[in-house]
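Chemist: Predicted coordinates and the sequence they were generated for:
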Amino acid sequence: MTVRVGLTGGIASGKSSVSSILAELGAVVIDADALAREVVAKGTPGLDAVVAEFGDDVLGPDGELDRPAMGALVFADPGARRRLEAIIHPLVHRRSAELEAEAAPDAVVVHDIPLLAEVGRAGSFDAVVVVDAPVEVQVDRMERERGWSRAEAEARIAAQASRADRLALATYVVDNTGTLDDLRRRVTEVHAELAARA
């Protein structure tokens, strides 16, 4: 039987690295962020719906969604963020269900969902994997790797679920404060346990 797994982690926790390792190990990874881009690509009903809700100002000169402009708008206005999510989330949910249906019957299907704790869908999975790093490590990574200021990094962290809220959902915790080898070893252990359930 298919094992359905929710994968989540705070910003700069290293969730993308874990997702890549799981894919290398044979899991079917369904990336919610990638799907969120796909469902509002130029020419899609999703983009038409976003423009109908927010106006042409959210389009770039190429007719694609202007992500920085949209991000600035919804990051500053929780009401606008909820309106955008009401358009995008059902489309992403439908597309991820289609991809899951295409997986082999004994697959480990990993739904990579950054905001799993925020959207309240953890209970719909057989297991939840939380990639964890202390807030100080997250801030340091954003400053070093993304060139963000400390204030920008802290604001992004504050806009997400707390570390404690994410950890409360975890079936498996993947600590990402060590080396890449440490991370790979832990993810391999978790994948083996998940595959054994299939």
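Modeler: In hand now; what should we look at?
Chemist: C-alpha from now on. contacts and neighbour counts both.
Modeler: Noted.
Chemist: Please report the distance of Asp140 from Val173.
Modeler: 21 Å (Cα to Cα, to the nearest Å).
Chemist: same question, Arg186
Modeler: Distance, Arg186 to Val173, using Cα to Cα: 9 Å.
Chemist: And for Glu100?
Modeler: Counting by Cα to Cα, the gap from Glu100 to Val173 is 23 Å.
Chemist: Could you do Ile88 as well?
Modeler: 28 Å.
Chemist: Could I get the full set of helices for this protein?
Modeler: Ranges of helices within the chain are 15-24, 32-38, 45-54, 67-76, 78-101, 116-119, 135-146, 150-158, 163-168, 180-197, based on DSSP state H.
Chemist: and Ala127, which of the ones you listed is closest to it?
Modeler: helix 180-197 (8.1 Å; Cα to Cα).
Chemist: now that closest one and helix 15-24, what's the angle there?
Modeler: Helix 180-197 and helix 15-24 meet at an angle of 50 degrees, taking axes from the mean of the first three to the mean of the last three Cα atoms, to 10 degrees as the criterion.
Chemist: Buried residues in helix 180-197, which are they?
Modeler: Applying a neighbour-count criterion of 16 or more other Cα atoms under 10 Å, one finds Leu183, Arg184, Arg186, Val187, Thr188, Val190, His191, Leu194, Ala195 buried in helix 180-197.
Chemist: Please compare the first structure with the one that follows:
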Amino acid sequence: MKIVIIDYGAGNIQSIKFAIKRLGYEAILSSDTEEIKSADKLIFPGVGEASSAMKMLKSTGLDKVIPTLKQPVLGICLGMQLMCTYCEEGDTDGLGIFHADVVKFDNQLKVPQIGWNKIYDLKSDLFTGISEGEFVYLVHSFYVKECAETIASTEYGVEYTSAIQKDNFYGVQFHPEKSSDAGERILENFLKVTQPNTIK
């Protein structure tokens, strides 16, 4: 299985590669369009600031490539947020894959939210073997509003989307590579996803 981590200068790449290796697979890091298109599974990571990350995507043309991908794609943290329609951070238009907005937590809350929190209302095969209320690791100041494509929720002052799915695109706000056994199981579930090679 060819697993490609999309390289656009934003991401916690090594920890993701190590997590995939622990599952018995190898992942390569690439920004090459043809290599990305030929992958069986794609991971779209992200740590950083939304507007800067979108500029990097646009500079390489990946902003046009990613929404057209047909194979399973997993966005992690900022990667998930960039797949949404709009992000308040840097007044940034996203890739528009998910019809949801990304907004900042209330100023009365301590931000970023750092640490372990629960996921619940699990609605996808991505969570096979994961219990309601399982703890995962998060680091973020902005969140995706709940929408029709939400497949898991978390509460931090407000209930928000901690995972999202549309066709072959998946996104998780938390870091599965840092979420112990539960995170590895979620990554493994993603790597085992099989579905038609089309987007509705």
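Modeler: Cool, got the structure. Everything quoted here is computed from the prediction, not taken from an experiment.
Chemist: Please state their TM-score.
Modeler: Scored against TM-score structural alignment, normalised by the length of the first structure, the superposed chains reach a TM-score of 0.36; 97 aligned residues with a Cα RMSD of 3.7 Å.
Chemist: Next, count neighbours for the closest residue to Lys41 of the second structure other than its chain neighbours.
Modeler: The shortest distance from Lys41 of the second structure to any non-neighbouring residue, by Cα to Cα, 6 or more residues apart in numbering, is to Ile3 (4.9 Å). Using other Cα atoms under 10 Å, Ile3 of the second structure has 21 other residues around it.
Chemist: about what we covered before: distance to Arg4 of the first structure for the helices of the first structure - can I get that in TSV?
Modeler: Shown next, in TSV, are those (distance: least, Cα to Cα, whole Å):
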stretch	distance to Arg4 of the first structure
helix 15-24	13
helix 32-38	14
helix 45-54	26
helix 67-76	30
helix 78-101	9
helix 116-119	14
helix 135-146	27
helix 150-158	27
helix 163-168	18
helix 180-197	9
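Chemist: hang on, Gly183 of the second structure in a strand?
Modeler: No - Gly183 of the second structure: not assigned to a strand; according to DSSP: H, G, I helix; E, B strand; the rest coil it is helix.
Chemist: Quick check: it vs Asp63 of the second structure, distance?
Modeler: Distance, Gly183 of the second structure to Asp63 of the second structure, by Cα to Cα: 27 Å.
Chemist: What of Cys84 of the second structure?
Modeler: For Cys84 of the second structure relative to Asp63 of the second structure (Cα to Cα), the value is 12 Å.
Chemist: Leu191 of the second structure now?
Modeler: 23 Å.
Chemist: So the two - more neighbours on which side?
Modeler: More crowded of Leu191 of the second structure and Asp63, by other Cα under 10 Å: Leu191, with 22 against 18.
Chemist: So that one sits against Lys41, correct?
Modeler: Yes - with contacts counted by Cα atoms under 8 Å, Leu191 of the second structure reaches Lys41, the gap being 6.8 Å.
Chemist: okay, the buried residues of helix 180-197 of the first structure in JSON lines with distance to Ala69 of the first structure next?
Modeler: As requested, those are exported to JSON lines (distance: Cα to Cα, whole Å):
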{"residue": "Leu183", "distance to Ala69 of the first structure": "35"}
{"residue": "Arg184", "distance to Ala69 of the first structure": "36"}
{"residue": "Arg186", "distance to Ala69 of the first structure": "38"}
{"residue": "Val187", "distance to Ala69 of the first structure": "36"}
{"residue": "Thr188", "distance to Ala69 of the first structure": "39"}
{"residue": "Val190", "distance to Ala69 of the first structure": "38"}
{"residue": "His191", "distance to Ala69 of the first structure": "38"}
{"residue": "Leu194", "distance to Ala69 of the first structure": "40"}
{"residue": "Ala195", "distance to Ala69 of the first structure": "41"}
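Chemist: what's the farthest-apart pair in those?
Modeler: Across the buried residues of helix 180-197 of the first structure (Cα to Cα), the longest gap, 18.1 Å, separates Leu183 and Ala195.
Chemist: about what we covered before: what's the closest of the helices of the first structure to Val110 of the first structure?
Modeler: Closest approach to Val110 of the first structure among the helices of the first structure (Cα to Cα): helix 15-24, 8.1 Å.
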